[in-house]
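A.B. asks: Any chance you can model this:
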Amino acid sequence: MSQGVRGVVFDLDGLLVESEEYWEQARREFVSRYGGTWGDDAQQAVMGANTRQWSRYIREAFDIPLTEEEIAAAVIARMQELYHDHLPLLPGAIPAVRALADRYPLAVASSSPPVLIRFVLAEMGVAECFQSVTSSDEVAHGKPAPDVYHLACERLGVAPEQAVAFEDSTAGIAAALAAGLRVIAVPNRSYPPDPDVLRRADLTLPSLEEFDPAVLEQW
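C.D. replies: This is a model prediction of the structure:
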């Protein structure tokens, strides 16, 4: 293991699986039941938010006559159905995880609830590659706040400056940078990150297929 990099933290949605479109579909379907229309502004408003934050947003923005817990449960259940029907793996995701698992302790730092994170990792066949799983639901503030990355590094037993994050979104890149990690950005094509935030990443790749683990050895 290199002296510089002691751990690696992966985002999930939009990085390992192309799930942002699933989240949008699940929320759009839910809101439409109550006469609402889920648009681009709503999708951007909840990017990076944890479950408490996005369920509160839905209840308040669309005047849903349910508790935040009931809203979250309905949307998460729909996500599990979508994942069960088809897991939208992104190119290079599994090889990148397996290559790095041979060299470093790995963690996940995701805005998804823990049940969905573990479900996806199991379906990918890489659950055993990760030392820890951290959800924004476990911290006070979701991305772009650094909370989830601080907790992920703590669980790995590494200082943030000794860790590298893989991220795809504006909120995710900003969160990892704010926590003090180096960042490898793999921009989401459907929901591209803000160019000013993307420029702050240490490395930008068009796809995980282009990732060479030797880069981290050089760091």
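
A.B. asks: CA only for contacts and neighbour counts going forward, please
C.D. replies: Will do.

A.B. asks: Skipping adjacent residues, who's closest to residue 7 in space?
C.D. replies: Counting by Cα to Cα, 6 or more residues apart in numbering, residue 7 lies nearest to residue 163, which is 4.7 Å off, once chain neighbours are set aside.

A.B. asks: Spell out the residue ranges of the strands in this protein.
C.D. replies: Ranges of strands in the chain, per DSSP state E, are 7-10, 106-110, 130-135, 163-167, 182-185, 203-204.

A.B. asks: Residues in contact with the lengthiest helix in the chain: which ones?
C.D. replies: Criterion DSSP state H: the longest helix present in the chain is helix 68-85. For helix 68-85, contacts defined as Cα atoms under 8 Å, 6 or more residues apart in numbering pick out 22-23, 26-27, 30, 51-52, 55-56, 58-59, 116, 120.

A.B. asks: here's the other one to compare against:
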Amino acid sequence: MPSQQPLPSELTTTPAADLPAAVFWDMDGTLVDTEPYWINAEHAIVEEAGGVWNDEYAHQLVGNDLMVSAEFIRDNSPITLEPVEIVEDLLRRVIAQVTEHVPWRPGAIELLTALREAGVPNALVTMSWRSLADSVLAALPEGTFAAVITGDEVEHGKPHPEPYLAAARALGVEVTDCVAIEDSPTGVRSAVAAGVPTLAVPHVVPVPIIAGAVQAPSLRGLTPADLHRLFG
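C.D. replies: Below you'll find the model as predicted:
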């Protein structure tokens, strides 16, 4: 786990002209390495129901709206629970793992810190529900994210553009002046569809080349100015 530096509790500056107006962060797989937690939870609930799960199925769910994932699980296993019950069971299991250990992605905390110090607001844009987002946010200083958009608070989940459009409205910024950071094809398509210049940092699954997005192998060493330069 990278060393966690303290983040200022208040923004004290405004972004310079060569910085993004805001940065929108995906959570699972981008900010925190929780995709293995989700995959473990999926294996557990399916196997407890007498079925067999596999990583091919699990990888198809990376970045998805949780209700979409729940319906896929029900369609491909003996589980007969309603989708919302499946989501709640998965969340309970993942939250238990996050409470024990928050697995930050390399470079994430350092970039968050630098953005805050530069006066760039951050928004969390995740398809996880509020209960899990709050568990992750509890490990960060209050005010780290100026806005939080979760999957249970939007009508349309990723890859629909709604989550990112909602984040821009919450911060009062133009999407084209911001940068989104994503790790999955679903998330990248959502941000690009919203018109947000997008940095893809593939992790559990590969991300194809998508117009409107650039790719980097890691967030490690990236600075706020780098985010602006990536998009010319």
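
A.B. asks: any idea how far the residue of structure 2 most remote from its centre lies from residue 69 of structure 2?
C.D. replies: No residue in structure 2 sits farther from the centre than residue 50, which is 31.0 Å out by Cα atoms, centre = their mean. Distance, residue 50 of structure 2 to residue 69 of structure 2, by Cα to Cα, to the nearest Å: 19 Å.

A.B. asks: Residue 220 of structure 2 now?
C.D. replies: In this structure, residue 220 of structure 2 and residue 69 of structure 2 are 30 Å apart, going by Cα to Cα.

A.B. asks: Which one's more surrounded, these two?
C.D. replies: residue 69 (21 against 15; other Cα atoms under 10 Å).

A.B. asks: Tell me how many other residues crowd the counterpart of residue 74 of structure 1 in structure 2.
C.D. replies: Structural correspondence for residue 74 of structure 1 with respect to structure 2 (TM-score structural alignment): residue 89. Neighbourhood size, residue 89 of structure 2 [other Cα under 10 Å]: 15.

A.B. asks: From residue 46 of structure 2, how far out is residue 89 of structure 2?
C.D. replies: With Cα to Cα as the criterion, residue 89 of structure 2 and residue 46 of structure 2 are 11 Å apart.

A.B. asks: how long is stretch 113-128 of structure 2 end to end?
C.D. replies: End-to-end distance for stretch 113-128 of structure 2: 23 Å, by Cα to Cα.

A.B. asks: same question, stretch 63-74 of structure 1
C.D. replies: One end of stretch 63-74 of structure 1 to the other measures 16 Å (Cα to Cα).

A.B. asks: Buried residues, that stretch. List them.
C.D. replies: 64, 68, 71, 72 (16 or more other Cα atoms under 10 Å).

A.B. asks: and which of those is nearest to residue 92 of structure 1?
C.D. replies: The shortest approach to residue 92 of structure 1 among these belongs to residue 72, at 30.5 Å (Cα to Cα).

A.B. asks: Quick one: map residue 218 of structure 2 onto structure 1.
C.D. replies: Using TM-score structural alignment, residue 218 of structure 2 lines up with residue 207 in structure 1.

A.B. asks: Not counting residues beside it along the chain, what's closest to its match?
C.D. replies: residue 186 (5.8 Å).

A.B. asks: Tell me which residues touch the one you found, please.
C.D. replies: Counting by Cα under 8 Å, 6+ apart, the residues that residue 186 of structure 1 touches are 15, 166, 167, 168, 204, 205, 206, 207, 208.

A.B. asks: Scan these and report the most crowded one.
C.D. replies: In the contacts of residue 186 of structure 1, the most neighbours by other Cα under 10 Å go to residue 167, 32 neighbours.

A.B. asks: need the contact list for residue 210 of structure 2.
C.D. replies: Going by Cα under 8 Å, 6+ apart, residue 210 of structure 2 touches 188, 189.

A.B. asks: Give me the distance between it and residue 197 of structure 2.
C.D. replies: With Cα to Cα as the criterion, residue 210 of structure 2 and residue 197 of structure 2 are 11 Å apart.

A.B. asks: Also residue 110 of structure 2?
C.D. replies: In terms of Cα to Cα, residue 110 of structure 2 sits 21 Å off from residue 197 of structure 2.

A.B. asks: corresponding residue for the residue nearest to residue 7 of structure 1 in structure 2?
C.D. replies: Under TM-score structural alignment, residue 163 of structure 1 pairs with residue 178 in structure 2.

A.B. asks: Show the contacting residues for that match.
C.D. replies: Applying Cα under 8 Å, 6+ apart, we find residue 178 of structure 2 in contact with 20, 21, 22, 23, 24, 196, 197.

A.B. asks: can I get these in a markdown table with neighbour count and distance to residue 161 of structure 2?
C.D. replies: Formatted as a markdown table, the contacts of residue 178 of structure 2 follow (neighbours: other Cα atoms under 10 Å; distance: Cα to Cα, whole Å):
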| residue | neighbour count | distance to residue 161 of structure 2 |
| --- | --- | --- |
| 20 | 25 | 19 |
| 21 | 24 | 19 |
| 22 | 25 | 17 |
| 23 | 28 | 16 |
| 24 | 27 | 13 |
| 196 | 27 | 9 |
| 197 | 27 | 13 |
